[in-house]
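Trainee: Below are the sequence and a predicted model for it; my questions follow.
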Amino acid sequence: MIGKTGLWVLLCIMLTSCAMPSAKPARLNASNAKPEVIMETFLRSFVAYDYERCRSLLADGATITIIRQDGTQEFERSMQSATDWLNTIEQSGVKGLDTFQIEIHDITSQTHRHGATVTVKFTASGSAPGMAFANSGFDTGNLIETAEGWRIAHYSSFESFSGSE
């Protein structure tokens, strides 16, 4: 028969032999990631020029809207398929920059029966020979649950942009 001390020792051995969590951060498993993780991953992948990763986080038929104020009272507006937008950026966009970074200040998320809405407050900056830019604003993703997990159905960026040469 095992006494109280023996029982405690046995319990401690059992608990310490259980798999402990790894000290290494796990690679994103987009099939079970929360909506806010999908949005942050999309932004960070975009800045890293990882457009394939960005595409993998989009729902079929995803769209993107950009509303940008460029130092005046006028707003530039565009809406297109997210795939077309990424293709354009990939061919002629931000890859020519020497530096490109984003700072995420806040992420809020609301989940509802239709999906989730995630808003990211950010600032970004970059430079290339003879020019520099900064922008700040809010990116909002409307996400839906698919067989592959949460995916971005509509991405909207509302930003203030300034540049110099």
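Mentor: Received, thanks.
Trainee: contacts, neighbours, all on C-alpha from now
Mentor: Noted.
Trainee: for stretch 100-107, which positions count as buried?
Mentor: 100, 102, 107 (16 or more other C-alpha atoms under 10 Å).
Trainee: And the last one, how close does it get to T41?
Mentor: It refers to I107. 12 Å (C-alpha to C-alpha, to the nearest Å).
Trainee: Just give me the residue closest to the centre of the chain.
Mentor: E40 (2.2 Å; C-alpha atoms, centre = their mean).
Trainee: do you know how far that residue is from T146?
Mentor: Using C-alpha to C-alpha, E40 is found at 18 Å from T146.
Trainee: so the residue nearest to the centre of the chain sits in a strand?
Mentor: No: E40: not assigned to a strand; according to DSSP: H, G, I helix; E, B strand; the rest coil it is helix.
Trainee: which one is it nearest to, not counting chain neighbours?
Mentor: V120 (7.9 Å; C-alpha to C-alpha, 6 or more residues apart in numbering).
Trainee: got it, and G126?
Mentor: Among residues not flanking G126 along the chain, F100 sits closest, at 4.1 Å (C-alpha to C-alpha, 6+ apart).
Trainee: Is that neighbour within a helix or a strand, and which one?
Mentor: F100 is part of strand 99-112 when elements are defined by DSSP states H and E.
Trainee: do S78 as well
Mentor: Using DSSP H and E, the element containing S78 is strand 75-81.
Trainee: Below is an additional structure, to be compared with the one above:
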Amino acid sequence: MAALEELRARVPAGVRQLTAIPTLGPKKALVLHRELGICTVDELAGHPTTRLIGRRPGIDADLDAVFAACARTGTALEINSHPDRLDLRDEDILRARRHGARFAVDSDAHAMTHLGNLRFGVGTAQRGWLTADDVVNAWPLERLRRFLDKRAGTADRGRPRPTGAR
């Protein structure tokens, strides 16, 4: 029993949470934590496949389980508009929408010149058959505040970030 407690102390709680996603497993969860600073389903929703087009393929995870978890917890999935990522793909967006997930279209701007990338995310969202009702950053301010207020009750507040996390 002491060995189990020692192991739990060494493995961040978020990594244990990620292993609940079928097909992700402990090794992939640890890689996501160590290399990308991803510790929770919420953070995974920001880069669901972690792909970099032409440089790194997406992870082999049960995205339907990720989408269902996001829908259940009220976590908006990011549609990353940067041409190096374009994550989620349109077919993934369609699948996630069927689970009841919400989305946020993000430019992933790291410089002013990147703000124009938003059009790629909007196009991807349209190809995934999203409407403004599905995209939280297209909502009126009061509706967005209500959504965020609900999320605040389930957020993982005060959790230390791993070294190198963005």
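Mentor: Happy to help now that I have it. In this text, all values refer to a predicted model and were calculated from it rather than measured experimentally.
Trainee: Let me see the TM-score of these two.
Mentor: Between these two chains, after superposing, the TM-score reads 0.27 (TM-score structural alignment, normalised by the length of structure 1); 78 aligned residues with a C-alpha RMSD of 5.2 Å.
Trainee: on that earlier part again, what is the strand holding F100 of structure 1 packed up against?
Mentor: helix 35-47, strand 115-128 (3 or more C-alpha pairs under 8 Å, 6 or more residues apart in numbering; DSSP states H and E).
Trainee: closest to H154 of structure 1 out of the ones you listed?
Mentor: Across those, the minimum distance to H154 of structure 1, taken as C-alpha to C-alpha, is reached by strand 115-128, at 9.6 Å.
Trainee: Now do the nearest residue to G46 of structure 2 once chain neighbours are set aside against L4 of structure 2, distance only.
Mentor: Taking C-alpha to C-alpha, 6+ apart, and ignoring the residues beside it in sequence, G46 of structure 2 has E78 as its nearest neighbour in space, at 4.9 Å. For E78 of structure 2, the distance to L4 of structure 2 under the criterion C-alpha to C-alpha works out to 35 Å.
Trainee: which of these two has more neighbours?
Mentor: Between E78 of structure 2 and L4, E78 has the larger neighbour count (other C-alpha atoms under 10 Å), namely 26 against 9.
Trainee: which other helices and strands contact the one helix or strand the more buried one maps to?
Mentor: E78 of structure 2 belongs to strand 77-80 when elements are defined using DSSP H and E. Contacting strand 77-80 of structure 2 under the criterion 3+ C-alpha pairs under 8 Å, 6+ apart are the following elements: helix 41-46, strand 103-106, helix 118-127.
Trainee: What are the buried residues along that strand?
Mentor: By neighbour count, with 16+ other C-alpha under 10 Å as the criterion, the buried positions of strand 77-80 of structure 2 are 77-80.
Trainee: which parts of stretch 82-102 of structure 1 are buried?
Mentor: Residues 82-83, 85-86, 90, 94, 100, 102 are the ones in stretch 82-102 of structure 1 that count as buried (16+ other C-alpha under 10 Å).
Trainee: now those residues in a markdown table, with distance to F138 of structure 1?
Mentor: Formatted as a markdown table, the entries for the buried residues of stretch 82-102 of structure 1 read as follows, by distance: C-alpha to C-alpha, whole Å:
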| residue | distance to F138 of structure 1 |
| --- | --- |
| A82 | 17 |
| T83 | 21 |
| W85 | 18 |
| L86 | 19 |
| E90 | 22 |
| V94 | 19 |
| F100 | 17 |
| I102 | 12 |
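Trainee: Among the residues you listed, which one lies nearest to A132 of structure 1?
Mentor: For the buried residues of stretch 82-102 of structure 1, the residue nearest A132 of structure 1 by C-alpha to C-alpha is F100; the value is 9.8 Å.
Trainee: Pull the contacting residues for the closest one.
Mentor: Shown in contact with F100 of structure 1 (C-alpha atoms under 8 Å, 6 or more residues apart in numbering): 47, 124-127.
Trainee: Thank you, goodbye.
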